[in-house]
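>>> Got a predicted structure plus its sequence, pasted below:
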Amino acid sequence: MPEPRDLIEEARTAFILESPAFGNGSEIPAKYSLRGDNKSPPLRWRGGPPETTAYALIVYDPDAPGGIFYHWLLYNIPPELTGLPEGVPAEAETPYGLQGVNDYGRLGYGGPAPPPGSRHRYVFLLLALDRKLELAAGATAGEVLRACKGHVIGYAVLLGYYGG
């Protein structure tokens, strides 16, 4: 399975991803954690490549003890969107795209829940794609990453921390 960083290497354009809930490199508020409200944070982006056909959002924890842990897979995001609201519903098909199964084994967003006493990084990676992914809703991280390979034309990253 390709790693998220492998997909960034094929991108030609970097663009901006941010959240009104937390700044890049800062602490993710507890309400977005698994033990909090477990709602996805609001996101917005700008500067994506004009030839984008769809976006894919991959949220992961690279510091998880067993290797990368995937918290959210949202793909075939319409190219005209420039953001996501707080609390995207945990449904297979949404107006914001299709959702995959996270590493908690659930559809949609699953918030941060690092082991007690540890502070982890959470990477929000938004990929601009030159085509929609030929995947049904409920795909795994491996399926989404493999489908994106060779089709990434731009990327944006937002980094948050959680735990302590």
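Happy to help now that I have it.
>>> From now on I want contacts and neighbour counts done on CA atoms only, so please keep to that.
OK.
>>> Quick check: buried residues in the lengthiest helix in the chain?
Counting by DSSP state H, the longest helix found in the chain is helix 141-148. Using 16 or more other CA atoms under 10 Å as the burial criterion, the residues of helix 141-148 that qualify are 141, 144-145, 147-148.
>>> swap in stretch 76-85?
76-79, 83-84.
>>> Below is an additional structure, to be compared with the one above:
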Amino acid sequence: MLKLTDDIKKAESVLNVTSPAFGDRGEIPVKFTKDGLNVSPPLRIKRVPHGTACLAIIMDEMEAAENRRIHWLVWNIPLTHHINEHHIRDVQGMNDFGGISYAGPGAPKGLHHYHISVYALDQPLELAPGANYQELKQAMEGHVLGTGTLTGYYKSKLQ
């Protein structure tokens, strides 16, 4: 099993994460941002490793390593290959904006990149709703079978 560290990037080819709403490295439609409806985008997941019990999602904005902003944490998603938009049925964590929910892109100025990483886990996590990024990362340690990332960009239309 993989450790949840920065070297997990080596395993990102395990899962193929896409969205019917935008392509990898494409522009995130306004509907999925704070300028629009602020709902999470639909995701499609392929090449899920054998032994996967559930999935977790971490969405962050990381223009520089020291400026990581967490937009969405969700875990214990039953194994699936399709996650619908506005997915709120599973356990969610605290984003960096003070909510236990999805917080779409909406940076005040400039072009920003967002990473939606999906993790295949070998077991459900014993983690209470509202946990933060560090708590989720620690709970996932030793349980990650694979991961994949979809990257999108957004520049606020309200600037």
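Nice, thanks for sending it over. No experiment lies behind these values; they were computed from the predicted model shown.
>>> Overlay them and tell me the TM-score.
Remark: TM-score between the superposed chains equals 0.87 [TM-score structural alignment, normalised by the length of structure 2]; 153 aligned residues with a CA RMSD of 2.1 Å.
>>> Any chance of the buried residues of helix 141-148 of structure 1 in JSON lines with distance to Pro89 of structure 1 as columns?
Listed next are these as JSON lines, based on distance: CA to CA, whole Å:
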{"residue": "Ala141", "distance to Pro89 of structure 1": "19"}
{"residue": "Val144", "distance to Pro89 of structure 1": "19"}
{"residue": "Leu145", "distance to Pro89 of structure 1": "22"}
{"residue": "Ala147", "distance to Pro89 of structure 1": "23"}
{"residue": "Cys148", "distance to Pro89 of structure 1": "23"}
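>>> Give me the range in structure 2 that the longest helix of structure 1 lines up against.
Under TM-score structural alignment, helix 141-148 of structure 1 corresponds to residues 133-140 of structure 2.
>>> For that stretch, what is the distance to the chain centroid?
How far stretch 133-140 of structure 2 lies from its chain's middle: 13 Å, per CA atoms, centre = their mean, to the nearest Å.
>>> That one vs structure 1, mean deviation?
Average distance, stretch 133-140 of structure 2 versus aligned residues of structure 1 after superposition (mean CA distance after the TM-score superposition for structure 1): 0.9 Å.
>>> Not counting its own residues, what contacts that stretch?
4, 70, 73, 93-95, 121, 125-127 (CA atoms under 8 Å, 6 or more residues apart in numbering).
>>> what's the neighbour count on the nearest residue to Asn38 of structure 2 once chain neighbours are set aside?
In space, and not counting its chain neighbours, Asn38 of structure 2 is closest to Phe32: 4.8 Å by CA to CA, 6 or more residues apart in numbering. Using other CA atoms under 10 Å, Phe32 of structure 2 has 22 neighbouring residues.
>>> What is the neighbour count of the closest residue to Pro41 of structure 1 other than its chain neighbours?
Among residues not flanking Pro41 of structure 1 along the chain, Glu86 sits closest, at 4.8 Å (CA to CA, 6+ apart). By other CA under 10 Å, 15 other residues sit near Glu86 of structure 1.
>>> re the thing from before, any chance of the buried residues of stretch 76-85 of structure 1 in a markdown table, plus distance to Leu17 of structure 1 and secondary structure?
Shown next, in a markdown table, are the buried residues of stretch 76-85 of structure 1 (distance: CA to CA, whole Å; DSSP: H, G, I helix; E, B strand; the rest coil):
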| residue | distance to Leu17 of structure 1 | secondary structure |
| --- | --- | --- |
| Asn76 | 17 | strand |
| Ile77 | 14 | strand |
| Pro78 | 16 | coil |
| Pro79 | 14 | coil |
| Gly83 | 9 | strand |
| Leu84 | 11 | strand |
